[in-house]
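> fold the following.
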Amino acid sequence: MPSSTVCRAALAAKTDFRAIVDLVGDKLREVLDTEDIESAGTIVEANLLQYLYEYEHGERLSFPAEPTLQMDSLTRSSKHKHLAWGTVEEGNMISPNLPGTDASRSGVSLPIISSDRIIGNIIIETYERDHAYG
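So this is what the prediction gives:
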């Protein structure tokens, strides 16, 4: 059975939102061949940024939702474009590291869009080299 069919069947069988996020995140890590990926979503009504899926150096991380008045990394993508950084300094200007995490040497943040509104983002990072993403 093709991988996309397996994915669709697994998604159809899942009703738990967290399980779906984990399934999609695991598949992205596999397809992109990366150990470092993050997905954050917003709970707009409560002005919260919720960290849904976090991996750094191949280890799963967990962070509590945090209040935010402006979704910094999300609102910067307000024109539905990705953000890329090529150095630690550029990454720090876009968004500071979460406590206890390392600064990536380069990365890309891709908006998750629903009804013409950014509701979250997927961030792919590398700690091995500068300018890994265009």
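> contacts and neighbour counts: CA atoms only from here.
Fine.
> these two touch, right, residue 108 and residue 81?
No: Residue 108 is beyond contact range of residue 81, at 10.6 Å (criterion: Cα atoms under 8 Å).
> compare those two and say which is more crowded by neighbours.
Each of residue 108 and residue 81 has its neighbours counted (other Cα atoms under 10 Å); residue 108 has more, 22 against 11.
> which helix in the chain has the most residues?
helix 17-32 (DSSP state H).
> residues touching that one, excluding its own?
With contact meaning Cα atoms under 8 Å, 6 or more residues apart in numbering, helix 17-32 is reached by 11, 14, 35-37, 39, 52-53.
> so of those, which ones are in helices?
residue 11.
> out of the contacts of helix 17-32, which one sits closest to residue 100?
Closest approach to residue 100 among the contacts of helix 17-32 (Cα to Cα): residue 36, at 14.6 Å.
> mind checking how far the closest one is from residue 103?
Taking Cα to Cα, to the nearest Å as the measure, residue 36 and residue 103 are separated by 12 Å.
> quick one, which of the two is more surrounded?
Neighbour totals were compared for residue 36 and residue 103, and residue 36 leads with 21 against 17 (other Cα under 10 Å).
> quick check: the gap between the more buried one and residue 17.
From residue 36 to residue 17 the distance is 21 Å (Cα to Cα).
> quick one, helices of the chain?
So, for the chain - with DSSP H - the helices run 3-13, 17-32, 72-75, 88-94.
> compare with the first, here's sequence two:
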Amino acid sequence: ETQRLLKVTEDRAAELAIINSVQEGLASKLDMQSIYELIGEKLGEILHSHNIDIRLFDIPNDKVYYPYLMEKGNRISIDPSSFTGMSKYVYDTKQMLVVNEDIPGFMEKVGSQVLPGTEMEKSFVALPIMSSENVIGMVGISDYE
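The predicted structure is shown next:
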């Protein structure tokens, strides 16, 4: 029982350390781009992934913005794109999206394209970013192996 309680305490301490490091980073950076960078980096650390993107949806202007896009450990900067494909799918469903087989088929089905300067992933997970009941963006995690 003591070992179990010690493990729970250690796990909780690790979770709090991550939260504290994000909080410290947010407090030290006031501009939104720096906040996106910090969140993207922390997600990469937590998920042990070098393939993270943060997308923001501008519905009135039919655009998707990419304030953070990391592929295979390289930061990529791309122009806003049309609000279609996987982004629109996540927006419409308000649900987590997991695609771990036949990515080309799924992309064709939802009208998605490979983003300029990136490669097609072998699997993809997307989580909606919610504000109240509205989807305002998404976080994507890709795998290329």
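> can you give me the strands for the second structure?
52-58, 63-71, 74-75, 81-82, 97-99, 123-131, 134-143 (DSSP state E).
> can you list these in a markdown table and add distance to residue 36 of the second structure?
Listed next are the strands of the second structure as a markdown table, based on distance: least, Cα to Cα, whole Å:
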| stretch | distance to residue 36 of the second structure |
| --- | --- |
| strand 52-58 | 8 |
| strand 63-71 | 6 |
| strand 74-75 | 13 |
| strand 81-82 | 18 |
| strand 97-99 | 21 |
| strand 123-131 | 13 |
| strand 134-143 | 11 |
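> closest one to residue 112 of the first structure among the helices of the first structure?
helix 72-75 (9.2 Å).
> which bit of the second structure covers stretch 43-61 of the first structure?
Aligning stretch 43-61 of the first structure against the second structure (TM-score structural alignment) gives residues 58-76.
> before we move on, the earlier item: looking at the helices of the first structure, which is buried most?
By mean neighbour count, with neighbours taken as mean count of other Cα atoms under 10 Å, helix 72-75 ranks first of these at a mean of 17.
> that one corresponds to what range in the second structure?
Mapped onto the second structure using TM-score structural alignment, helix 72-75 of the first structure spans residues 85-88.
> one more: stretch 13-30 of the first structure?
Going by TM-score structural alignment, stretch 13-30 of the first structure sits over residues 28-45 in the second structure.
> next: stretch 109-117 of the first structure.
Alignment of stretch 109-117 of the first structure against the second structure: residues 126-134, by TM-score structural alignment.
> name the surrounding residues that touch the matching stretch.
90-91, 94-98, 135-141.
> mind doing that once more with 6 Å?
The contact list for stretch 126-134 of the second structure (Cα atoms under 6 Å, 6 or more residues apart in numbering) reads 96-97, 135-140.
> of those, closest to residue 74 of the second structure?
residue 140 (15.1 Å).
> gap between the residue nearest to that closest one when sequence neighbours are not counted and residue 31 of the second structure?
Excluding its sequence neighbours, the residue lying closest to residue 140 of the second structure (Cα to Cα, 6 or more residues apart in numbering) is residue 126, at 4.4 Å. Between residue 126 of the second structure and residue 31 of the second structure the computed distance is 25 Å (Cα to Cα).
> so which of those two has more stuff around it?
residue 126 (23 against 9).
> any idea how far the more buried one is from residue 60 of the second structure?
Taken as Cα to Cα, the span from residue 126 of the second structure to residue 60 of the second structure is 22 Å.
> middle-most residue in the second structure, spatially?
residue 139 (2.1 Å; Cα atoms, centre = their mean).
> many thanks, have a good one.
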